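>>> I need the structure of the sequence given here:
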Amino acid sequence: MSLKKAGILVLVILILDQWLKIYIKTNFLYDDYVLVFDWFRIHFIENEGMAWGVALPGMYGKLALTLFRIVAVCGIFWWLRDSVRKKQSNYLIISIALILAGAIGNILDSVFYGVIFSESTPSQIATLFSDEPYGTWFHGKVVDMFYFPIWRGTLPEWLPIWGGKYFTFFNAIFNLADVAISVGVGILIVFNKKIFKN
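Sure thing, here's the model as predicted:
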């Protein structure tokens, strides 16, 4: 696969990811959702930090995370370009392109959303290009919306640790950029023998 084709794949994912996030943020109240199926919702939340909502402590935690992501994206881009130059497996090139697109998608939220959107609340929908932005450069929140609560219920008492507690499987809420990263990593794992046969 050529670098141009990989770049087109990255661009298409980025456009879809950002369009969806902007649509959700400008049309949904915070924590609002639409029930698609009993096991699938479009549920708007924002992620302050890393995966699963984990945040780095302190005033500069978010800035450090965003800067680290930018450095990581530079490394992933170099890996993609080097893999294309060496004519590596298309599985590898596609997986790197997906990971790159997902990483850039979430970086865009972190870098820009704090200065272009007003605050999303349970009573007010955010405005794009607001005169009263909710944050500053590099301190934006990542928009998430896909929620698959496939099973919900109380676990049997006999289970250690979680027995008798209410449990939801699958409880994460994520976005298209996260899907791209996960699929890219999945390709690396499933097809690792084809990718790294040399």
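
>>> CA only for contacts and neighbour counts going forward, please
Will do.

>>> Let's check: the centremost residue of this protein is which one?
Nearest residue to the geometric centre of the chain (Cα atoms, centre = their mean): residue 178, 3.2 Å.

>>> residues touching it, list them.
With contact set as Cα atoms under 8 Å, 6 or more residues apart in numbering, residue 178 has these partners: 102, 103.

>>> Give me the three-state assignment for it.
helix (DSSP: H, G, I helix; E, B strand; the rest coil).

>>> Now do it against residue 146, distance only.
10 Å (Cα to Cα, to the nearest Å).

>>> again with residue 10
Residue 10 is 20 Å from residue 146, by Cα to Cα.

>>> The two: who's more crowded?
Each of residue 10 and residue 146 has its neighbours counted (other Cα atoms under 10 Å); residue 10 has more, 22 against 19.

>>> Nearest residue to that one in space, please, no chain neighbours.
In space, and not counting its chain neighbours, residue 10 is closest to residue 101: 4.8 Å by Cα to Cα, 6 or more residues apart in numbering.

>>> can you check residue 166 too?
residue 154 (4.2 Å).

>>> contacting residues for that neighbour?
Contacts of residue 154 (Cα under 8 Å, 6+ apart): 163, 164, 165, 166, 167.

>>> what packs against the helix or strand hosting the residue nearest to residue 10?
Element membership for residue 101 (DSSP states H and E) is helix 90-108. Helices and strands touching helix 90-108, by 3 or more Cα pairs under 8 Å, 6 or more residues apart in numbering; DSSP states H and E, are helix 3-27, helix 61-85, helix 176-190, helix 192-195.

>>> before we go on, could you also do this sequence so I can check it against the first one:
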Amino acid sequence: MKLRHAALIIILILVVDQFSKVYVKTNFYYGESYNVLSWFNITFIENEGMAWGTKIPGEYGKLFLTLFRILAVGGIGYWLWDSVEKGKSKFLITAIALIFAGALGNIIDSVLYGVMFEESTRYHLATYFSEEHYGDWFHGRVVDMFEFPIWEGKLPSWIPVWGGDDFRFFNAIFNVADFAISVGVGILIFFNKRAFAPVKLPPNVKFSNKLDEDTI
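Next up is the predicted model:
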């Protein structure tokens, strides 16, 4: 798989990811939810950039997280380039490209969105490049919107510990970038043997265990 094919995957993911985030950010009130199907909602929330809305405490927690993710994306980018150069499998290169695109998509939010948009509230729609932007460089919040409440109800009483409690599956709200990362990781897990298969040499390339007589 060539580098331009991986770049095409990355560009496609980034375009769809950023378009969906900007659209939701500028057309939905914070917390607003639109029911698409009985098991699928578009729900606008924001988080500090970690899974499940987790925050790093402290004044510089958000800045540390953003800088760490930028370094991580640099490492993933090198892994992608190295894998292409060494002729690794399409499964591996596709997975890395998806992970790279997803991580970069969320970094764009963290780096730029704080100075690009106003604060989103339940009564005010955000606009572009307002003087009253909600944050600083590297302090933006990641926009999430896809919600899949596939099942919601009380768990049977016979289930240990959680029996009788209210339960919702699936409870997370995510974005296109998160989905790309999840798919990439899924490929590495479920297609592990194909992803990390030994590189196949071209038919005309052969190695010999015999020493050249002139070197003896």
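
>>> do you know which of the helices and strands packed on helix 90-108 of the first structure lies nearest residue 137 of the first structure?
Between residue 137 of the first structure and these, the shortest separation by Cα to Cα is 8.9 Å, and it involves helix 61-85.

>>> follow-up on the earlier one: if I look at the residue nearest to the centre of the first structure, how far off is residue 160 of the first structure?
31 Å.

>>> how many other residues sit next to residue 69 of the first structure?
Residue 69 of the first structure: 17 neighbours (other Cα under 10 Å).

>>> Please tell me how far it sits from residue 110 of the first structure.
Taking Cα to Cα, one finds residue 69 of the first structure at 10 Å from residue 110 of the first structure.

>>> so what's residue 91 of the second structure up against?
187, 188, 191, 194, 195.

>>> now with 10 Å?
1, 97, 184, 187, 188, 191, 192, 193, 194, 195, 196, 197 (Cα atoms under 10 Å, 6 or more residues apart in numbering).

>>> Residue 177 is in contact with the second one, correct?
No. Counting by Cα atoms under 10 Å, residue 97 of the second structure sits too far from residue 177 to count as a contact (11.6 Å).

>>> Determine the residues that are contacts of both of those two.
With Cα under 10 Å, 6+ apart as the test, residue 97 of the second structure and residue 177 both reach 13, 103.

>>> the more surrounded of the two?
residue 97 (29 against 26).

>>> Which residue is the nearest non-sequential neighbour of the residue of the first structure positioned farthest from its centre?
Taking Cα atoms, centre = their mean, the residue of the first structure most remote from its mean C-alpha position is residue 158, at 35.9 Å. With sequence-adjacent residues excluded and distances taken as Cα to Cα, 6+ apart, residue 158 of the first structure is closest to residue 164, at 7.9 Å.

>>> what's the spacing between that neighbour and residue 124 of the first structure?
Distance from residue 164 of the first structure to residue 124 of the first structure, by Cα to Cα: 37 Å.

>>> again with residue 157 of the first structure
41 Å.

>>> With the second structure overlaid, how far apart is the biggest strand by length in the first structure on average?
Longest strand in the first structure by number of residues (criterion: DSSP state E): strand 40-47. Here strand 40-47 of the first structure, set against the second structure after superposition, deviates by a mean of 0.5 Å using mean Cα distance after the TM-score superposition for the first structure.

>>> Now that strand: buried residues?
Using 16 or more other Cα atoms under 10 Å as the test for burial, strand 40-47 of the first structure gives 41, 42, 43, 44, 45, 46, 47.

>>> and it, what other elements does it pack with?
helix 3-27, strand 33-37, strand 142-147, strand 173-174 (3 or more Cα pairs under 10 Å, 6 or more residues apart in numbering; DSSP states H and E).

>>> To residue 119 of the first structure, which of the ones you listed lies closest?
Per Cα to Cα, nearest to residue 119 of the first structure of those: helix 3-27, 9.5 Å.

>>> quick one: the closest one to helix 90-108, angle?
Angle, helix 3-27 of the first structure to helix 90-108, by axes from the mean of the first three to the mean of the last three Cα atoms, to 10 degrees: 40 degrees.

>>> and helix 3-27 of the first structure, how far from the second structure on average?
Helix 3-27 of the first structure sits 0.6 Å off on average (mean Cα distance after the TM-score superposition for the first structure).

>>> Count the neighbours of residue 128 of the second structure for me.
Residues near residue 128 of the second structure, counting by other Cα under 10 Å: 14.

>>> same question but for residue 52 of the first structure, I mixed them up
Neighbours around residue 52 of the first structure, by other Cα under 10 Å: 12.

>>> And the residue lying closest to it once chain neighbours are set aside, how far from residue 117 of the first structure?
Excluding its sequence neighbours, the residue lying closest to residue 52 of the first structure (Cα to Cα, 6+ apart) is residue 172, at 6.8 Å. Residue 172 of the first structure sits 24 Å away from residue 117 of the first structure when distances are taken as Cα to Cα.

>>> Neighbour count for the two, which is higher?
Shown here are residue 172 of the first structure and residue 117; by other Cα under 10 Å, residue 117 has more neighbours (23 against 15).
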